[in-house]
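S.K.: Using only what follows, build the 3D model:
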Amino acid sequence: MHEAADEGDPSLIVVFDLAGTVEDFRKAAAKVPGFDYLLEVDEEKSQPDSLFHLEEHSVAVNKPVPRTLHVVMSDAAAARQLVSLFKQWEENPRVTLRTGFNPLKQVFAQLRNVRPWSIQDRVRETGLLEEWSEDLEAAGPYRSSKRVEIELWFRSDADLRIRAEGHVRRVVSASGGQVVSSTIIAEASYHALLADIPIQAVESVVKDGAESLAVLTTDAVMFVSPYRPMSFETTSAFEPQELPTPTEADTSPPRVALLDGLPIANHPHLAGKVIVDDPDDLAQEYPISARAHGTAMASLIIRGDLRDGSQPIAGRIYVRPILTPHEFGDREVAKSDLLFPDLLHRSIKRIVDGDDGSPAAAPSVRVINLSIGDDTKVFVNRMSPAARVIDWLSVNYNVLIIVSAGNHVRLPIEIPASATSSAETLHSAARQATYASARHRGMLSPAESINAISVGALHQDSSGAQAPDTVLDATAEGAPALYSAVGLGFRGSVKPDLYMSAGRAFYSRPPQDGNSVRIKPGQPGNEGPGHLVAGPPHSGLKTGVAYTHGSSNAAALATRTAASIFSTLEDPSQVGDPFPWPDAQYHPVLVKALLVHSARWGINKDRLIAELGPLHETLRARRNLTKLLGYGSVDSNRAMSALTNRALIVGAGTLRAGDRQRFEFPLPADLRSSTAWRRLTVTLAWLTPIEPSSRKYRGVKLTLKDPDTNIIGASASQADYWPSLNGTVQQHVLDGSAGVNFGENGVIRLDVDAHSDAIKDSTPVRFALVTSLEVAPSTSVNVFDQVRAGLRIQASARTAAQVRTR
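M.R.: From the prediction side, this is the model:
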């Protein structure tokens, strides 16, 4: 057996349908040679908890969620033999299996079934059959075809890939369908076709079952997903009362790229700050009135919420349009003739590496914003192709990609009708309703990417809009937005990483005609709420602005903060001996670490515990809060700032598996014997290579040993420790006021260790470590100066040691 589940001949795949918990399966598998690797299967998505459970009569029950494991056998005969052995045991659990196979009975007792990869596996997670059924019921057979993504089993052998694709093309053609495009991205183990299936075949599947469509029974096919281009409704703009003062033309190379809709480059709020690269010539069919989403995202990155009157970021941004106007003109959609992973790959490669023999379009770019999510691929436990592509591109091109977590505006929020009587009861009821359905509110692809920073939405803006009686303000300002996607991520990692202001959304006030009501977010008007952004003019206006909300906005503002951090890292005036910034190659991962480092749970911790009630009065409270808050809400002002009462130290380097690097954070002498409140925050971030064919997926794991809580007189708070071990960011936050007594020149030792995870060679990995220590502002301890003095002592000691060794 191998630990891969996505590699090789599909006839080698055996599916294990678990009957019990993963822990029970682990115990049984541990006793059988050859099943060792299955013991590493992550337990987070299998054990019942308050976010992930089965329901009986709408009540959560303490049963494990059914889990499926995919095992790759050494050869097809072994796969058939394993299925046969299970059938023998199923017919008679007392049967004596062939010599050497009897221990398998202990494993079989933990399984509902052992079977080959089948039709149900190709469509179960994709929602294909449900979507086809709903579409036919809603609209009838009025379309000539339905577009699908056909993902093939990835073969490392190019000849096998060619033969497999040829066979699937013939199967599609024989059903009356047509292949629109295909792509192979070997580094992400992705091979797929975009195809149109005739509506008659779709009707047959809905009526007679999936077996009636040959492509769903083809061995070379791994998954078939509905293809519905991501879309964004056009916002309603109005004429601004004032316009910004024109700025001088900026010729500096861009550090930020935006993949989105085509913006209005000469809009007064964007003029001189946008470089549009339109290789597909989309502008020819993209009227000004339709250029809403790209204009809004560019506006937020460059100027933030226009109500704040903030200064534009330094430099220009590069924009590659990947959306097009919908045929009915009321929305923008992703290009429909390319698979989304292919579109991402082409776009990012063009930016930093070039394409079709042309040089890189913007090689200076180091941060890429993707405020787009695929609502046909809600994360459950498998990395989507787009997320795999982003993970590979991030490390291959050394760029930080910032992705919106996604919105769930179509999912109803059902609350008791009586809950609308007061803000307190409304907020609590709405939060409990979204919490209860959290398993349906996972992140939209590709937000589960482990190398990217994923950003969730906060119900927050500067509009000052008050909710009239006709609508409901369904959650507290600054709380996670009710529509925002929630975590956790792959193998239970912390996702979304961050939350940022996304604009407030008011909810329609429903009629009181029963015991319960359903609320949904409405569109903002000319007075808000939401972020005020640049927008396309309508009805003869010369220019336009609009109010918007969503996790797209949050990701754009995170990108704006990242751009500001880059400006500081590249500012020569900010560098002074003996403390130079790390080399520029580490800036992307430093920005990643600094963004997370500036995040805090803050008031939302107590707010959510109060709204969710007794459910959180358990030992799992931090785990559940981590799913809802990630590492917390970003305070952009703290990302690169230090004060008298706060010292911030950054470090970076490269490690290979087996390496260790030690950092020493000097402690302020005045903290000795002090009982003043203090907080130590340590953030480790890295960009990892990936191995898509492995269950572990993450190529290299870095770990940061727990800081000594005794020497700092504080204890762990904020995000739960265990989920932070499973991604590419690990953060420790320690708060406290206990008295401590360390010696002269006391330090906190921080050891960063590199371990092989899915990749067993010594692949180098860039990492960043950010550490800060702060005390209450009212405290007389000058943390900044004393830590700086300690660093100078360390620098002098290193210099003296170098002189002695010469």
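
S.K.: okay, CA-based contacts and neighbour counts for the rest of this
M.R.: OK.

S.K.: How many residues are close by residue 615?
M.R.: Counted with other C-alpha atoms under 10 Å, the neighbours of residue 615 add up to 14.

S.K.: next one: residue 401
M.R.: Residues near residue 401, counting by other C-alpha under 10 Å, number 25.

S.K.: Can you tell me whether I have it right that it is in a strand?
M.R.: Yes. Residue 401 forms part of a strand when assessed by DSSP: H, G, I helix; E, B strand; the rest coil.

S.K.: Okay, residue 651 and residue 547: tell me how far apart.
M.R.: Applying C-alpha to C-alpha, to the nearest Å, the value for residue 651 to residue 547 is 40 Å.

S.K.: Between those two, which has more neighbouring residues?
M.R.: Between residue 651 and residue 547, residue 547 has the larger neighbour count (other C-alpha under 10 Å), namely 27 against 17.

S.K.: what about that one, helix or strand, and which?
M.R.: strand 544-548 (DSSP states H and E).

S.K.: Can you pull out the residues in contact with that strand?
M.R.: 235-240, 503, 523-538 (C-alpha atoms under 8 Å, 6 or more residues apart in numbering).

S.K.: which helices and strands sit right next to the helix or strand following that strand?
M.R.: The helix or strand immediately downstream of strand 544-548 is helix 551-569, counting by DSSP H and E. Under the contact criterion of 3 or more C-alpha pairs under 8 Å, 6 or more residues apart in numbering; DSSP states H and E, helix 551-569 touches helix 293-303, strand 367-370, strand 400-404, strand 453-458, strand 498-501, helix 587-597.

S.K.: Let's compare: structure for the following, please.
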Amino acid sequence: MPHDPEKPLLRLNNPRDVARRASGGGGGQARRFDRNAQVQAHGPVFRQLSNVLSRQDAALQLRADANSLAPERLLVFEVTGSIQNFANAVARISGLEFAGEEELEADELDKNPEFYLLVPQLGALREIVSLWEGWGRNGTVPRNYTPWRDLFQQLRAVRPWGPADRVSPRNRDYFRAIVDGAPDNELFRIEIELVFRGSEAASRSAEDDIAARIAETGGQIIHSSRRAAFAYHAILADVSAVEIRRIADLDLHSLAGADPIASIVPQSVGTPIETADRLGLDAARPLPANPEPIAAIFDAVPVQAHPLLDDRLTIDDPDDLEARAVGTRVHGTAMASLVLHGDLNEQPSPVSRRVYFRPVMYAPALGDELFDSDKLVIDVIVEAVMRMRAEGGTQVIVVNLSLGDRTKPFAGKISTWARALDYLAFTYGILFLVSAGNTGDGITVADYADAAAFQAADPADQASSIFRGLDALKADRRLLAPADSVNALTIGAWHRDSSQEVFRGASPFPPYADREMPNLSSRLGPGLRRGTKPEALFAGGRQPVRLDPVAAPPVLISHPNPSRYWGLKVAAPPENGAMGLHFTIGTSAATALATHTAHRIFDALETAYPQLIGPMPLAQRAALLKALLVHCASWRDAETFIRPIIDPTTTLHHEHWRREVCRHLGYGFVDPEDAIACAADRATMWATGTLPVEGSLAFDIPIPATLAASANIREVRATLAWFTPIRPGHLAYRAVKLKIDSLQPDSLEIAGVGTSTSQPSNSQSESGTIVHRRWRDARIGTIANGASIPLQVQREKDQGTPIDEAIPFGLAVTIEMPGAAQIYDQVRANIQIQPRAFVRVQG
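M.R.: All right, here's what the predicted structure looks like:
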């Protein structure tokens, strides 16, 4: 049944403290090598190091050889699998700094290889050699150094961090392209991330060293930032073309060979949006009644005087980007319009409050809107959040970031921008909504010889071939930073909008006829450690495709231009002095629509439960919105289309094929109206709280008697969301994991449901900071009057050093049986805290 605004979300009854359930076991054993084989394989490296260390000028000798293990040089110890308590064992060696750990790609020998990064002083190098020599002689290490023995047994390689580690192949190609044909002394702006050192003195020394190297080649530092809270130390610098060429060639004597540097990357570049098909203003919209924002937008300078934005935004522009925004202000204007009003093709859905707007980009006279080129964008975002909290946005709990860095697609390692968002989200209790990013790269449809053969095919076969071509390119369509953030929600674009006008032409055309699917241009997951990304798909406009007229096999290209036939209607910058509207498409728009939905959820909760929402801590408010935004997401049977293509013989393990479906769909498509209110046949309940170390709570979910009256399809779903503290540089980056335990067999019998495969697998769902579980079937429940089932949420054992803080969470639970009109009323009858009575406003 359609949602009913007179049926608000219901507050779950208070939980009970319960004993934790045992968690699943860990992974398999890592491969270990015979000691004699290890001495033969790695002995020469340690013998050479030992020989040099015996000299008086050992430090100078080691530093002179770029390939040696040297003092203050980042070292890589590559191992077959995790070494338990290794970081603690490192701390026992004076002068040895643990600089991080990362996963390596699995191979046929090792399922979970890793590497550890260490920065030694001279004395620490001597102690490592001593440990190796002792283990090599008799297989033992001193007491409390057992992890070093395990490291030696699992060691695959030991080497210094080198030029190829600092500059990825993708970035080498980028650097070659930007300096192609440029004179040697022309300057280009790049970002240099330094190896993070805990000591401020060591950090200053490293930065001074790199500044001197840059100056020697004719360049200069423009901006630098060190943020210990998330282990970030970076430099924005102008570097000469000749030096860029040497970096791209991995010259050991260039910056690519400089010991203090962790990585060299292009300067951050934002992602533009396309807009088109101008219309005049069609109707006025009401002004928000409350001046206190709970939502913010970080974006390009908008057209503040637009009738749809005027007196609705609290603008905070400390860098005066307004003065530099002399071009067409497209991006920020469109995002503000969507956050405030949603798609203007829809019925009005005003938000109750003004929206805080922080410009972080501006429109130059020509070209796309830009970040401030004189600042590291990560530092800009951190400063913006800190300023917002101190001044005009003290109550903000949602920040819209319809931005992405198109030079930094996700490649398995968390981006520094994502690290910043993760820190800010936990520290300030903020839900960041981040766009997954778009790509306009063509898709080869290899099943057909040419465009004519494709056009002559059956539409269903065309759709399957298109998806097969897309799936073949999935590695090249990964999320753009900061969409890999663990604490943020990442939003993809659903091929959907509310345009009622019908396009009569033959091209462009929809890629998937009559199927719920993402836009072909929407970037794909997964996220860190194969976590679910993007989490949710919101309407991003029905983006059609067109055929490359000459390619064979045919190549499909996402049509870049929105129109009244496909796209979301938004406020447009003035043209010839007149304000108006136009259309946009993509993940930026979908993210702004998600922020609009989050605000509407908050408004509905505040209206129904002012006594609960008013005193609720900001972090719990934000976590609740995070849970409710994803809670009604579903695959809408899209997996029945995708699975036969990725698993044509139906032989893939259910974990595997669901992971591949999840890459495209996340938790699924979200209809905003289902997130805001209930229906007669659907009751959604919510709760917030905190979980201490290894805490566990059980919520009793009231089960309506109607579930025992028929064998119709029914569903129970639960969504748990939280913000985790982070451990930068560690594989256990997400320091805190919460989970929803499986329903017990008696609970499944009472509700008449069973586990469902139409969702991401439990292991993938539990890799992030939002867990979404669905139970579905069509069995008659075994329900006594007033029955309930316990839903247990618990905090797993913290990874690494325990986090003392209690972790705030939000929880949403729904019971639904389509067509059963008594569901909501029967559940509500068992709820202790009732929502405030709905008051219908007469028009």
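
S.K.: TM-score for the pair, please.
M.R.: Once superposed, chain against chain, the TM-score is 0.84 (TM-score structural alignment, normalised by the length of structure 1); 739 aligned residues with a C-alpha RMSD of 3.5 Å.

S.K.: Residue 29 of structure 1 is nearest to which of the helices and strands packed on helix 551-569 of structure 1?
M.R.: strand 453-458 (35.2 Å; C-alpha to C-alpha).

S.K.: mean deviation (superposed) between that closest one and structure 2, please.
M.R.: Superposing on structure 2 and averaging over aligned pairs (mean C-alpha distance after the TM-score superposition for structure 1), strand 453-458 of structure 1 comes out at 0.9 Å.

S.K.: by how many degrees do that strand and helix 551-569 diverge?
M.R.: Interaxial angle, strand 453-458 of structure 1 versus helix 551-569 (axes from the mean of the first three to the mean of the last three C-alpha atoms, to 10 degrees): 120 degrees.

S.K.: In structure 2, what sits opposite residue 468 of structure 1 in the alignment?
M.R.: Counting by TM-score structural alignment, residue 468 of structure 1 lines up with residue 505 in structure 2.

S.K.: scratch that, residue 218 of structure 1
M.R.: Match for residue 218 of structure 1 (TM-score structural alignment): residue 258.

S.K.: tally of neighbours for its match?
M.R.: Neighbour tally, residue 258 of structure 2, other C-alpha under 10 Å: 21.

S.K.: that older thread, relative to structure 2, which residues correspond to the strand holding residue 547 of structure 1?
M.R.: Counting by TM-score structural alignment, strand 544-548 of structure 1 lines up with residues 580-584 of structure 2.

S.K.: Mean distance between the matching stretch and structure 1 after superposition?
M.R.: Stretch 580-584 of structure 2 versus its aligned partner: 2.1 Å mean (mean C-alpha distance after the TM-score superposition for structure 1).

S.K.: Which residue is the nearest non-sequential neighbour of the counterpart of residue 727 of structure 2 in structure 1?
M.R.: The alignment partner of residue 727 of structure 2 in structure 1, by TM-score structural alignment, is residue 691. Excluding its sequence neighbours, the residue lying closest to residue 691 of structure 1 (C-alpha to C-alpha, 6 or more residues apart in numbering) is residue 697, at 4.8 Å.

S.K.: Spell out which residues sit in contact with that neighbour, please.
M.R.: 690, 691, 757, 758 are the contacts of residue 697 of structure 1 under C-alpha under 8 Å, 6+ apart.

S.K.: Please repeat the previous calculation with a cut-off of 7 Å.
M.R.: By C-alpha atoms under 7 Å, 6 or more residues apart in numbering, the contact list for residue 697 of structure 1 reads 690, 691, 758.

S.K.: Kindly report the same for residue 780 of structure 2.
M.R.: 707, 708, 709, 710, 711, 752.

S.K.: Aligned to the fifth one, what sits in structure 1?
M.R.: With TM-score structural alignment as the matching criterion, the partner of residue 711 of structure 2 in structure 1 is residue 675.

S.K.: Helix, strand, or coil at its match?
M.R.: Applying three-state DSSP: residue 675 of structure 1 is coil.

S.K.: cool, the one 10 residues further on as well?
M.R.: Taken by three-state DSSP, the conformation at residue 685 of structure 1 corresponds to strand.

S.K.: chain center to stretch 309-321 of structure 1, what's the gap?
M.R.: 23 Å (C-alpha atoms, centre = their mean, to the nearest Å).

S.K.: This completes my enquiry, with thanks.
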